[in-house]
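Build me a structure from this.
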Amino acid sequence: MRGLLINCTLKRSPESSNTEALASIVVEELRKRQVEVDEIRAVDLDIPPGVKTEMGPGDPWPEVHRKLLDSQILVLASPTWAGRPSSVAQRVIERMDAMLSETDDEGRPVCFNRVAGIVVTGNEDGAHHVISELNGALVDFGYTVPGQSWTYWNKGPGPGPSYGDTEDGHEWSASTGRAMAANLVAVAHALAENPVPAPPS
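Predicted coordinates:
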């Protein structure tokens, strides 16, 4: 089984990413469960705007698209900015929109029988809103979103330290992240055994 983490931090490599730090707990748990996980930091790719899989020469998205199709599990990770997903996460969702019109050899939307989960960090609240926005888009595309397939960390109302600046709340976020990974793998295996059929005409 294969998985893909798309980290939608605003920080380019090799700058430290709080979102990557929390997402790494989920990735580690997936790997313990024999999932091969690729990792992408989307901001490094300079993905152009658009709602097509291929936007012309130099577009890095087709390779991301290929990895999405190779993966049964998607983890989409985003920081919280002004209570919303990052602009990078929105760009990823916009490019994934093209998958709505793509089908497999059996006529199913290509995102059917794949599962997705969300990781969110931020030093102010808004995590549940970000989870809801991203999950809503992924369900529209055809992903299955299992129960409790998310984890998040925030410092609470008002300004404060980032995830990497404090240990406060890490235990809960890590435990929830490990549960998230377990649920993603369990449902991915269930769909492999009993795939969702093509929608009726």
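
from here on, contacts and neighbour counts on C-alpha atoms
Will do.

How many residues are close by Ile47?
18 (other CA atoms under 10 Å).

Thought Asp59 was touching it, still the case?
Yes. Under the criterion of CA atoms under 8 Å, Ile47 makes contact with Asp59 at 6.6 Å.

tell me the contacts of the residue nearest to the spatial centre of the chain?
Centroid-nearest residue in the chain, with CA atoms, centre = their mean: Leu76, separated by 1.2 Å. Residues in contact with Leu76 (CA atoms under 8 Å, 6 or more residues apart in numbering) are Leu5, Ile6, Asn7, Cys8, Ala116, Gly117, Ile118, Val119.

How many residues are close by the fourth one?
So the one you mean is Cys8. That count, for Cys8 with other CA under 10 Å as the rule, works out to 29.

Alongside the first, I'd like the structure of this one:
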Amino acid sequence: MSTLSAVALVCSLKPSPAQSSSALLARQLLDEFEKFDVTGKSVRVADLDIRPGVTVDEGDGDQWPQVRELILDADILLLATPTWLGHPSSITQRVLERLDAELGETDDAGRPSMAGKVAVVAVVGNEDGAHKVIADVFQGLDDVGFTVPAQGATYWNGEAMHKVDYQDLPEPPEQTLAAGTTLARNAAHLAGLLRNGPYPPP
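Down below sits the predicted model:
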């Protein structure tokens, strides 16, 4: 049986090569996944031309189809987002809107295209609101067919109204990393179960 795989969509507003706290946390989580035999890759969504819309391909150079193929090929989706004004980034919202197209897509057995895939979330920010951001993102992912594992999120919030970012810390906080280990372990376990015992077709 092939190794489980994960794809991290980094929804920072900053394109590469700018430093990004969301990208840093996503990379740390992919390293955790490797401990549970899950290979992973990361995509900075801001580097791509992802058109607005709710279809699988908006045409005219839209690069969402390439991202969609990465998601379809993976067992686990990690969405990493900063917190802006108490909400997920606008890029995260764009990703969720594009995933809305999957409500009309099915596999060969008639199951929703994303059924059987696991989704986890990572949030960073120097303002409060991580729990709300996680709840909002998980709701959207659940709607389009992803399965959320127990304790499938981790986050870091810096002090409100200050300028210290996650990437500025001398080392990752123990609590964030511990939550990340739990996230990776539970997501890998669930992905393996769903691969071996998929949801029943309609």
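
Quick TM-score on the pair, please.
TM-score of the superposed chains, computed with TM-score structural alignment, normalised by the length of structure 1, equals 0.95; 199 aligned residues with a CA RMSD of 1.3 Å.

Verify the assumption that the residue nearest to the centre of structure 1 is located in a helix.
No. The assignment for Leu76 of structure 1 (DSSP: H, G, I helix; E, B strand; the rest coil) gives strand, which keeps it out of a helix.

Tell me the counterpart of Pro88 of structure 2 in structure 1.
Counting by TM-score structural alignment, Pro88 of structure 2 corresponds to Pro85 in structure 1.

Which residue comes closest to its match once chain neighbours are left out?
Closest residue in space to Pro85 of structure 1, ignoring its immediate chain neighbours: Val130 at 5.3 Å, by CA to CA, 6 or more residues apart in numbering.

residues in contact with the counterpart of the one you found in structure 2?
Alignment note: Val130 of structure 1 maps to Val133 in structure 2; criterion TM-score structural alignment. Residues near Val133 of structure 2 by CA under 8 Å, 6+ apart: Thr83, Gly86, His87, Pro88, Val123.

Which parts of structure 1 are strands?
Ranges of strands in structure 1, per DSSP state E, are 2-7, 36-41, 73-81, 84-85, 115-122, 150-154.

Point out the most buried one among those.
For the strands of structure 1, average neighbour numbers computed from mean count of other CA atoms under 10 Å are highest in strand 115-122, which has a mean of 28.

Could you tell me which other helices and strands that strand packs against?
Judged by 3 or more CA pairs under 8 Å, 6 or more residues apart in numbering; DSSP states H and E, strand 115-122 of structure 1 is in contact with helix 18-32, strand 73-81, helix 127-141, strand 150-154, helix 170-193.

Taking helix 18-32 as reference, get the angle to the shortest one.
With axes from the mean of the first three to the mean of the last three CA atoms, to 10 degrees applied, the angle from strand 150-154 of structure 1 to helix 18-32 works out at 150 degrees.

distance from strand 150-154 of structure 1 to structure 2 after superposition?
Superposing on structure 2 places strand 150-154 of structure 1 at an average distance of 0.3 Å from its equivalents, by mean CA distance after the TM-score superposition for structure 1.

whereabouts in structure 1 does stretch 40-60 of structure 2 align?
Counting by TM-score structural alignment, stretch 40-60 of structure 2 corresponds to residues 37-57.

Show me which positions of that stretch end up buried.
Val37, Arg41, Ala42, Val43, Ile47, Pro48, Val51, Thr53, Glu54, Met55 (16 or more other CA atoms under 10 Å).

how many neighbours does the equivalent of His162 of structure 2 over in structure 1 have?
Aligned by TM-score structural alignment, His162 of structure 2 pairs with Pro159 of structure 1. For Pro159 of structure 1, the neighbour count with other CA under 10 Å is 11.

hang on, Met96 of structure 1 packs against Pro49?
No. Assessed by CA under 8 Å, Met96 of structure 1 is found out of contact with Pro49, at 11.0 Å.

what lines up against Ile76 of structure 2 once you look at structure 1?
In structure 1, the residue matched to Ile76 of structure 2 (TM-score structural alignment) is Ile73.

ok, now which ones touch that match?
When contacts are counted by CA under 8 Å, 6+ apart, Ile73 of structure 1 touches Arg2, Gly3, Leu4, Arg114, Val115, Ala116, Leu184, Val185, Ala188.

now it: how far from Pro14 of structure 1?
Distance check for Ile73 of structure 1 against Pro14 of structure 1: by CA to CA, to the nearest Å, it reads 25 Å.

Pretty sure the match of His162 of structure 2 sits against Gly122.
No. Using CA under 8 Å as the test, Pro159 of structure 1 is too far from Gly122 to be in contact (9.8 Å).

list the buried ones in stretch 82-96 of structure 1?
By 16+ other CA under 10 Å, the buried positions in stretch 82-96 of structure 1 come out as 84-96.

residues making contact with that stretch?
Under the contact criterion CA under 8 Å, 6+ apart, stretch 82-96 of structure 1 has outside partners 8-10, 42-43, 47, 49-53, 61, 65, 77-80, 124-127, 129-130, 133-134, 137, 141.

repeat that with 7 Å
Stretch 82-96 of structure 1 is touched from outside by 8, 10, 42-43, 49-53, 78-80, 125-126, 129-130, with contacts defined as CA atoms under 7 Å, 6 or more residues apart in numbering.
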